[in-house]
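*Asks:* Have a look; sequence and predicted model below, questions after that.
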Amino acid sequence: MPRTVAVAADRIGWEERRLIAAAPAFGLRLEWVNDESMCLGHPDAPALSGYDALLVRSRSYTRGGLVATLAEAASVRTLNTARAIRTCQNKAALRTALRSAGIPVPDFRLVLSRTDFERALKELPLPLVLKPVFGGMGKRVTLLRHADTAASVYDYVEDLGHAFEQACLVEPYLGDTSVRCLVVGDEIAGAAEFTGGGEFTGGAADWRTNAALGNRARAVAHDPELRKILDSVVSELGPGIYGVDLFRTPEGHVVNEVNHAPGFRALDAATGADIPSSVARHLREALA
């Protein structure tokens, strides 16, 4: 009898279809549960009745943590854990947790007002990156090249309707190349380097390094320094399924972000790694 895992998501995308297809070979059955219709809160979580575990793949930066928290309260085995998801969803909280654990992260300033923004511009050298605390897929990430235009850029942040959307980080621009590592359990399932449009060349569609934006990608080796950093990330967040984004600096790699429900289509194409099987194997081991 296969163990059944609910996949919480707002829709079934390429990654979810691959995961569902890989599951039977590992004695599992994955079924989509729409995260918009679970109506959690009842102590017994009726929407999750009959499932052995919940795999949270919500793309929303509000739903994932809420769904995981209420599922765990109903004693449903949840992957990733609610604590890990909540930490990953909040870039300021993630950076602080990692830095406190001795894991290298980029310098940053939390910006909640124009006063914060102006002070950050004085404390950090241009070029800088302005990004939302809550968000993903490279959305609303802005490169600030010149001080005389930065204030105008911040006008758009101030015009956003909710403080949730206005919370931002300002950080140094660390170049147009990043490394994405897909961690499953405590192992690296695949690693690739993504390259954007070049620092200031204007020769490509986008300067941002993000797999969701269609950047160029190539597989990279799992070198010892990378392995050590990723082990530390897993030690802090707990074993799980993470997309860890890093930048190379003269001092070594720094962890930029950790995605709790990572896409892996571009990584799959660049590395040829069988990521769905790695995830299914991890789920089977978690349910053993």
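*Replies:* All right, it came through fine.
*Asks:* Every contact and neighbour count from this point should use C-alpha atoms.
*Replies:* Noted.
*Asks:* Can you measure across stretch 18-37, start residue to end residue?
*Replies:* Distance across stretch 18-37, first residue to last, is 23 Å (CA to CA, to the nearest Å).
*Asks:* Second structure for comparison follows:
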Amino acid sequence: MQGHEVHLVYTRLRTEERMLADALRARGFGVRTHADSELVLPLSRERWQDGGPVLMRSMSFTRARYLSSILEVKGSRVLNTAHCIATCGDKALTTLALARAEVPIPWAFVGFEEEACVAQMQERGFPVVTKPVLGSWGRMVARVDGVHAAEGMMSMRFEMGGAQDHVALVQQYIDKPGYDLRVYVIGKSVGGMRRRSEHWVTNTARGAVPERYEVPESHARLAEQAARAVGGEMVAVDLLETRAGEVMVNEINHCVEFARSIEFTGIPLPELMADYVRETLR
């Protein structure tokens, strides 16, 4: 692979991107970095740069989706693919892809009007979880415990924001045993982490404490099945475990973040991702 160049597209050169670049260089790759804010790409089949592989690390779902789509038309090999990014970046589409592949998931529905959504919540039974179809880091995720809270939440959902905000995604509330699980799939399952929190939202961005967990074979197979369902090659699959031990897939992250967790898990994710790029080019 000596002499090959990899293009790394980023929003900010965070710890993750710097570690990835170092791992690629250690394997003989040249690395060219591109700020997504500076890219202006013709909508044509004209090849971009040298046509080399692209690691899409944009923090913006919108930019990542468009840039990956354009670059693929130009013949670039983009990791992850535009299809994967578009699917994982939209929680409703993720859920549909998992349902199509018969991956176990919490029940969920999408609605577009306040009264219809509240009525469906009442029929399903409280508590439930509402979340935006687009978004990350646990932002705007809320637990709804009763009809009055549901009316208030849905009123805000449908009276504020733009058209994309006027989509209510409502999901089954899972009574977790104080943690959720994340399995990293880089071609295959390579390890995972447990995120502990006294709060029901267990994102590390919301204060959850990460720790390594040895991924059992059943969890690894489930994560790999979920990754295949969305066309994911380098993804983080979030699992929910009930107090009875049932395991379901919650969400899938197409831009794997690890700066907050790598020291706790010891999983060499940058090196594993660089190895996957090398194997892919072969």
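*Replies:* Arrived safely, thanks for sending. Since the model is a prediction, treat every value here as computed from it, not as a measurement.
*Asks:* quick one: contacts for Tyr10 of the second structure?
*Replies:* Tyr10 of the second structure is in contact with Glu17, Thr33, His34, Ala35, Asp36, Met56, Arg57, Ser58, Met59, counting by CA atoms under 8 Å, 6 or more residues apart in numbering.
*Asks:* Tell me which of these persist in the first structure.
*Replies:* Of those, the ones still in contact in the first structure (both residues aligned by TM-score structural alignment, their matches' CA atoms under 8 Å) are Thr33, His34, Ala35, Asp36, Met56, Arg57, Ser58, Met59.
*Asks:* I'd like to know which of these are buried.
*Replies:* His34, Asp36, Met56, Arg57, Ser58 (16 or more other CA atoms under 10 Å).
*Asks:* Quick check: the farthest pair among the contacts of Tyr10 of the second structure?
*Replies:* Based on CA to CA, the longest span within these runs between Thr33 and Met59 and measures 14.4 Å.
*Asks:* Which residue in the second structure aligns with Ala68 of the first structure?
*Replies:* Per TM-score structural alignment, the equivalent position to Ala68 of the first structure in the second structure is Ser68.
*Asks:* contacting residues around that match?
*Replies:* Going by CA under 8 Å, 6+ apart, Ser68 of the second structure touches Met56, Val78, Thr81, Ala82.
*Asks:* Pipe the residues you listed into CSV and attach secondary structure per row.
*Replies:* Shown next, in CSV, are these (DSSP: H, G, I helix; E, B strand; the rest coil):
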residue, secondary structure
Met56, strand
Val78, strand
Thr81, coil
Ala82, helix
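*Asks:* ok, those residues in the first structure, which still hold?
*Replies:* Where the first structure agrees (both residues aligned by TM-score structural alignment, their matches' CA under 8 Å), those reduce to Met56, Val78, Thr81, Ala82.
*Asks:* Same list (these) but as a markdown table, adding distance to Pro216 of the second structure.
*Replies:* Output for these, formatted as a markdown table (distance: CA to CA, whole Å):
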| residue | distance to Pro216 of the second structure |
| --- | --- |
| Met56 | 30 |
| Val78 | 30 |
| Thr81 | 28 |
| Ala82 | 30 |
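*Asks:* And the helices in the stretch 151-288 of the first structure?
*Replies:* 163-166, 224-237, 265-271, 275-287 (DSSP state H, counting those that start in this stretch).
*Asks:* Reformat those helices as CSV; add mean neighbour count and distance to Tyr154 of the first structure.
*Replies:* Listed next are the helices of the stretch 151-288 of the first structure as CSV, based on neighbours: other CA atoms under 10 Å; distance: least, CA to CA, whole Å:
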stretch, mean neighbour count, distance to Tyr154 of the first structure
helix 163-166, 15, 10
helix 224-237, 16, 32
helix 265-271, 18, 32
helix 275-287, 19, 39
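*Asks:* Leu124 of the first structure is nearest to which of those?
*Replies:* It's helix 163-166; of the helices of the stretch 151-288 of the first structure, that one is closest to Leu124 of the first structure (CA to CA) at 19.9 Å.
*Asks:* The closest one - contacts with which helices or strands?
*Replies:* Counting by 3 or more CA pairs under 8 Å, 6 or more residues apart in numbering; DSSP states H and E, the packing neighbours recorded for helix 163-166 of the first structure are helix 147-158.
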